[in-house]
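Participant: predicted coordinates and the sequence they were generated for:
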Amino acid sequence: MELVKQARARVARLDLSAAQAAVADGQAHAAHALWNLLHEYFTFRQGRFASLKECDTAIRQARHEIDWLARLPAQAAQAVLKTYRQAWANFFNPDHPAQRPTFKGRFHTRMAVDVPQARDLRIQRINRRWGEANLPKVGRVRFRWTKDLPGVTRGGPQGRITGARLVKDAFGWSIVFRTETLVPALQQAHPGPAVGIDRGVNVALALSDGTTREHKPWLSRGEREHLRRLEKKSARQRATRPPGRPASHRLARTYAQIGRVRAIAKRRALDWQHQTTTELADTFSLIVVEDLKIPNMVRSAKGTIEAPGRNVAQKAGLNRSISGEAWGRGVTLMEYKSADRGGNVVKVPAAGTSQTCHRCGHRDPAARQGIRFACTNPDCGWVGHADINAAINVENAAGTAVSGRGDLAVRRSVKRQPPRAA
């Protein structure tokens, strides 16, 4: 049986002492400061960008001259340089959506530290729930053992760990293991049917087979009220702060409490997305979605002083709802899960899918009224769920795909299918 390499990530919660957490915080701040220093050195040259060799020499010199920069391990510093150079490569790639690299803010940047070399980790399982690993300049740390790691567990999956990354969120530090697992190569395509999916706010996912995938609010009523009170509290604390002064310890503590509540909502959303996308990838061979320009959809409606926007508060609420659904992340999950199972994810143009009747093809913006779609063509008159109608149009538009992922890891064209009736 032919085996192929499959790159995946394994996330585990770290159990750090206060001293170890302080060291990790210092490394993360040093890494983000190194990025800013590197960006200044790389861009503010006399008419040219600095070369890779010049950047590497500058980093080595700075680590000897700046005490706090030496907190960052040498391999982690080289990883910052590699990531920075890759950011410029993505920016100059016309097919990549990356923006021009810029400076990173202290309070709006995710704290992270790379551990590029797996041999430094020396991972060991100590019992059923806990494992241990070495972190440079942090020491021996414990992490929650939730899934077997390739090359570590006896009798576990074949493969190896290629590196790791420390990431901090509202609940503390986690370690993300980069793994390379050997899995059997796919011998045939997915045997399941095709489906079109319409993503929305009122109905999370509407499928062309007439079913929907919905979820409860990410936060309970009590948690939403708790978040509202914390946000009002932070507003009062900000009002008493003199302009230009840093945040007080009380305000920072309130921000931390708000971050934990929002992190709970994000965890629940991610868990629901993982379960739902796994079920869809197991069931369907072809998943067709709209090619939505999400950054354009969540832009503010404030406008300018000369041309102020309209319905700004309503648009802000809609933007929050769209961001809370994380449509882009859901498609990313479906893409790699479908590819693992021999399926395919295709994106099609989104124009007109919610205003067109799937039965007769008549297009009228007035036909959609909330979640109800009533065709205005007197010869048709179809009435039904608006999101289901849009999902059928999405599936029927598969012949005009703008991109495709999967199908035994090889992109393939999709033939136009005849219109489906509900």
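Facilitator: In hand now; what should we look at?
Participant: going forward, measure contacts and count neighbours with C-alpha atoms only.
Facilitator: OK.
Participant: ranges for the helices of the protein?
Facilitator: With DSSP state H as the criterion, the chain has helices at 18-43, 52-65, 74-92, 221-239, 249-283, 294-297, 312-325, 327-340, 386-396.
Participant: here comes the other one, which I'd like you to weigh against the first:
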Amino acid sequence: MLTGRRYLLAFTDDQVAYAEQVGAVCRAVWNTALEQRREYRRRGGFIGYVEQARQMAEAKKDPHCAWLADAPSHTLQQTLRDLERACKTHGTWKVRWRSKSRTAPSFRFPDPHHIAVRRLNRRWGEVRLPKFGPVRFRWTRPLGGTIRNATVSRSGGRWHISFCVEDGVSEATPNGKPPVGVDRGVAVAVATSDGDMWDQEFVTPGEAVRLRRLQQQLSRSLRVHGRNRRSGRRDSVRAALARLNARIRDRRADFAARTAVRLVRNHGTVVVEDLRIRNMTASAKGTIEQPGRNVRQKAGLNRAILAKGWAGFLLRLQHVARYHGAQIVKVNPAYTSQTCNACTHVARESRESQAVFRCVACRHQDNADVNAAKNILAAGLAVTGRGDLAVGRSVKRQPPERLTA
């Protein structure tokens, strides 16, 4: 199977400057190619990767576009391929621009023959990249397979390299272990139908104070300098914010990985809600004609949802399930938090608070998140067909009757 290996790079000052330059060139190629595709669409035409790659090769010969030759040619071609895939998946008009201030630089080397990796000692390894030369990185884990490609990116002021590796491991067969329902929440990140509840604070109290102070400093620097966004004070505050947010993201990713592994090791099927997180975290500001209601409360809820990392947890769950023989089932999330698991009565009044669920019909009482997880599990068993979760077919399930003429 294909998997990823991410390492911290130890760029020299010259390599950092060159990496920034390559990232800027790839960003310019992406934005130019996207605008070209949109202009063709406006005129009723179409242009694809092959034609854009040919035109880019011709543009390198132009003295005014000589800066294109500064970046490795394979990274520019891969940028056009990524744009082609994004336009086919989301549509030309929904693909976003790459901003200089908001988009972290990233570029990929698609040819494994141009990537050479060797281990220097217990802590350090070395990779040779086109036009970069030898680059050292922290050897935190073995590669464990054959390299397919490599991506260089910047996160939190530090540069990383991610190898796509073919580990030679085939997808595991279903393990036949008992199923479990998982409810993702705001107060508690993960609650299961077995009664387990896992949560973690990703921001310490001191970091929360520092985060608010840095955001205030960033706001003041914007007001003081106006349209001059390249001020030294603003850049230093943004760098400090990036480092702090990267530390928080790393904690969130670590929690998601550990929790996902616990679930797939002990269960054969993990049932989760098919949540549309992007719609759930949309702004409630509205328009001038129809202004939104409870905008500040909705903004706080959006931040709380995004802080728990629901999407990242599901992605990690799907990744590790391949190695442990677990199945991930998504179910409709409608009324899972308002339904009594004991008598299936649906009522909003049954959920007295965030943590307490007391059915108004049968007076069944349980933790609200655990009750929701049990409803999610029941919906998942219905989706999989009367709970037939093992490798073989359940003997309790009767074959369908054949119609006779």
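Facilitator: Arrived safely. What you see is a predicted model; the values in this text were computed from it and never measured.
Participant: deepest-packed of the helices of the first structure, please.
Facilitator: helix 386-396 (a mean of 28; mean count of other Cα atoms under 10 Å).
Participant: mean shift between it and the second structure?
Facilitator: Once fitted to the second structure, helix 386-396 of the first structure is off its aligned match by 0.5 Å on average (mean Cα distance after the TM-score superposition for the first structure).
Participant: read off where that helix ends up in the second structure.
Facilitator: Counting by TM-score structural alignment, helix 386-396 of the first structure pairs with residues 368-378 of the second structure.
Participant: ok, and what's touching that stretch?
Facilitator: Residues from elsewhere that reach stretch 368-378 of the second structure, judged by Cα atoms under 8 Å, 6 or more residues apart in numbering: 179-183, 185, 191-195, 271-273, 331, 333, 336-341, 351, 354-357.
Participant: list buried residues within the residues you listed.
Facilitator: 179-183, 185, 191-193, 271-273, 331, 333, 336-341, 351, 356-357 (16 or more other Cα atoms under 10 Å).
Participant: contacting residues for the most centrally placed residue in the second structure?
Facilitator: Nearest residue to the geometric centre of the second structure (Cα atoms, centre = their mean): residue 312, 4.9 Å. Applying Cα under 8 Å, 6+ apart, we find residue 312 of the second structure in contact with 253, 256.
Participant: any idea what residue 341 of the second structure aligns with in the first structure?
Facilitator: In the first structure, residue 341 of the second structure lands on residue 358 (TM-score structural alignment).
Participant: ok, and the closest non-adjacent residue to its match?
Facilitator: residue 393 (5.6 Å; Cα to Cα, 6 or more residues apart in numbering).
Participant: check the spacing between the one you found and residue 208 of the first structure real quick.
Facilitator: 8 Å (Cα to Cα, to the nearest Å).
Participant: spit out the residues that contact these two alike.
Facilitator: Between them, residue 393 of the first structure and residue 208 share the contacting residues residue 196, judged by Cα under 8 Å, 6+ apart.
Participant: returning to that earlier point: which of the helices of the first structure sits closest to residue 174 of the first structure?
Facilitator: Each of the helices of the first structure has some distance to residue 174 of the first structure by Cα to Cα; the shortest is helix 18-43, at 10.8 Å.
Participant: on contacts alone, who are the packing partners of the closest one?
Facilitator: If you count contacts as 3 or more Cα pairs under 8 Å, 6 or more residues apart in numbering; DSSP states H and E, helix 18-43 of the first structure packs onto helix 52-65, helix 74-92, strand 112-115.
Participant: chain center to the last one, what's the gap?
Facilitator: Translated: strand 112-115 of the first structure. Distance of strand 112-115 of the first structure from the chain centroid (Cα atoms, centre = their mean, to the nearest Å) equals 18 Å.
Participant: got it, and the second one?
Facilitator: For helix 74-92 of the first structure, the distance from its own C-alpha centre to the chain's C-alpha centre is 20 Å (Cα atoms, centre = their mean).
Participant: what is that helix packed up against?
Facilitator: Identification of packing neighbours for helix 74-92 of the first structure by 3+ Cα pairs under 8 Å, 6+ apart yields helix 18-43, helix 52-65, strand 112-115.
Participant: would a markdown table of those with distance to residue 321 of the first structure be doable?
Facilitator: Putting these into a markdown table (distance: least, Cα to Cα, whole Å) gives the following:
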| stretch | distance to residue 321 of the first structure |
| --- | --- |
| helix 18-43 | 31 |
| helix 52-65 | 42 |
| strand 112-115 | 28 |
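Participant: nearest to residue 252 of the first structure, of the ones you listed?
Facilitator: Nearest of those (Cα to Cα): helix 18-43, 16.0 Å.
Participant: so residue 63 of the first structure sits against residue 73, correct?
Facilitator: No: under the criterion of Cα atoms under 8 Å, residue 63 of the first structure is not in contact with residue 73, lying 9.6 Å apart.
Participant: distance of the residue mapped onto residue 136 of the second structure from the first structure relative to residue 178 of the first structure?
Facilitator: Aligned counterpart of residue 136 of the second structure in the first structure: residue 142 (TM-score structural alignment). Per Cα to Cα, residue 142 of the first structure is found 18 Å from residue 178 of the first structure.
Participant: one step back: in CSV, list the helices and strands packed on helix 18-43 of the first structure along with distance to residue 319 of the first structure.
Facilitator: Formatted as CSV, these follow (distance: least, Cα to Cα, whole Å):
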stretch, distance to residue 319 of the first structure
helix 52-65, 40
helix 74-92, 26
strand 112-115, 28
